[in-house]
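**Q** The amino acid sequence is not available; the structure is as follows:
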């Protein structure tokens, strides 16, 4: 396992929000929280739909089409969240300067890297 993979595995095992910011708002997404939750519920419904399709022995290509739609919805959500993170958390750290700025930029780059690999 590479160092990057080990770091990613550690990130995946941490509780949501367990990074340097303490895990409690307000965050960049806080003002759009209701919209994000609505979007995530829709994605959850798509995932449940995939389960039903498999249970009902739906044609493979039809399931793959739905997988693609669900994947695109998650990617779109991730990009919106990333944009809000850059516009709020990273911008705030840049204003403050110091080591927090470097930490937030490095953290954002790692998140972008993970998104590109997925």
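**A** Sure thing, it's come through. Since this is a predicted model, take the numbers as computed values, not measurements.
**Q** hey, let's count contacts and neighbours off CA atoms from now on
**A** OK.
**Q** For the protein, just list every one of the helices.
**A** Counting by DSSP state H, one finds helices in the chain at the ranges 3-13, 33-55, 60-85, 91-96, 99-117.
**Q** Look up how far residue 116 lies from the residue nearest the centre of the chain.
**A** For the chain, residue 78 is the residue whose C-alpha lies nearest the centre (C-alpha atoms, centre = their mean; 4.3 Å). Between residue 78 and residue 116 the distance is 11 Å, computed by C-alpha to C-alpha, to the nearest Å.
**Q** Residue 9 now?
**A** 16 Å.
**Q** Look at the two and report which has more neighbours.
**A** residue 9 (12 against 9; other C-alpha atoms under 10 Å).
**Q** OK, contacts around the residue nearest to the centre of the chain?
**A** Residue 78 makes contact with residue 115, according to C-alpha atoms under 8 Å, 6 or more residues apart in numbering.
**Q** Over to residue 53?
**A** residue 63.
**Q** tell me which residues in stretch 103-118 are buried?
**A** Across stretch 103-118, burial judged by 16 or more other C-alpha atoms under 10 Å covers 104-105, 108.
**Q** next, the one to line up against it:
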């Protein structure tokens, strides 16, 4: 088997996502964008620090949720496919990614 055939779907550092998955992820990011804009307006309108901090925490939770969804998709798709195709590097890449996420 040639080296090209062993590469995972993400080996070229791009991922073509199914339309439904892409739509869901973009919608999540749009909601997060709205939350961040809300925090910015709160700051500009002299909102109480605690109220802003609570909204920042909600933004962080929304990003964490997005990250979990994207990570699950990556593992089920790119990583699983890479392993099936004999790409041993994909597991090392996943470990490095998880280490960065868990800082």
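**A** Arrived safely, thanks for sending. What you see is a predicted model; the values in this text were computed from it and never measured.
**Q** For the two chains, what TM-score is obtained?
**A** Once superposed, the chains reach a TM-score of 0.83 (TM-score structural alignment, normalised by the length of structure 2), with 94 aligned residues with a C-alpha RMSD of 1.6 Å.
**Q** circling back: how close does the residue nearest to the centre of structure 1 sit to residue 36 of structure 1?
**A** 10 Å.
**Q** got the contact list for stretch 93-109 of structure 1?
**A** By C-alpha under 8 Å, 6+ apart, the surrounding residues in contact with stretch 93-109 of structure 1 are 82, 85-86, 89-90.
**Q** switch the cut-off to 6 Å
**A** By C-alpha atoms under 6 Å, 6 or more residues apart in numbering, the residues outside stretch 93-109 of structure 1 that reach it are residue 90.
**Q** got it, and stretch 26-42 of structure 1?
**A** With C-alpha under 6 Å, 6+ apart as the test, stretch 26-42 of structure 1 has contacts from 84-85, 88.
**Q** In JSON lines, list these along with neighbour count and distance to residue 67 of structure 1.
**A** Shown next, in JSON lines, are these (neighbours: other C-alpha atoms under 10 Å; distance: C-alpha to C-alpha, whole Å):
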{"residue": "84", "neighbour count": "19", "distance to residue 67 of structure 1": "26"}
{"residue": "85", "neighbour count": "18", "distance to residue 67 of structure 1": "27"}
{"residue": "88", "neighbour count": "16", "distance to residue 67 of structure 1": "31"}
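**Q** Next, format the residues you listed as CSV and append distance to residue 47 of structure 1.
**A** Conversion of the contacts of stretch 26-42 of structure 1 to CSV gives the following (distance: C-alpha to C-alpha, whole Å):
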residue, distance to residue 47 of structure 1
84, 25
85, 26
88, 30
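**Q** Now which residue in structure 1 aligns to residue 47 of structure 2?
**A** Aligned by TM-score structural alignment, residue 47 of structure 2 pairs with residue 58 of structure 1.
**Q** so how many other residues sit close to that match?
**A** 12.
**Q** now residue 78 of structure 2
**A** By other C-alpha under 10 Å, neighbour count at residue 78 of structure 2 equals 19.
**Q** One more: residue 36 of structure 1?
**A** Neighbours around residue 36 of structure 1, by other C-alpha under 10 Å: 16.
**Q** And it, what's its match in structure 2?
**A** In structure 2, the residue matched to residue 36 of structure 1 (TM-score structural alignment) is residue 25.
**Q** Residue 9 of structure 1 too?
**A** So, by TM-score structural alignment, residue 9 of structure 1 is left unmatched.
**Q** Pull up the gap between residue 9 of structure 1 and residue 82 of structure 1, please.
**A** Distance from residue 9 of structure 1 to residue 82 of structure 1, by C-alpha to C-alpha: 20 Å.
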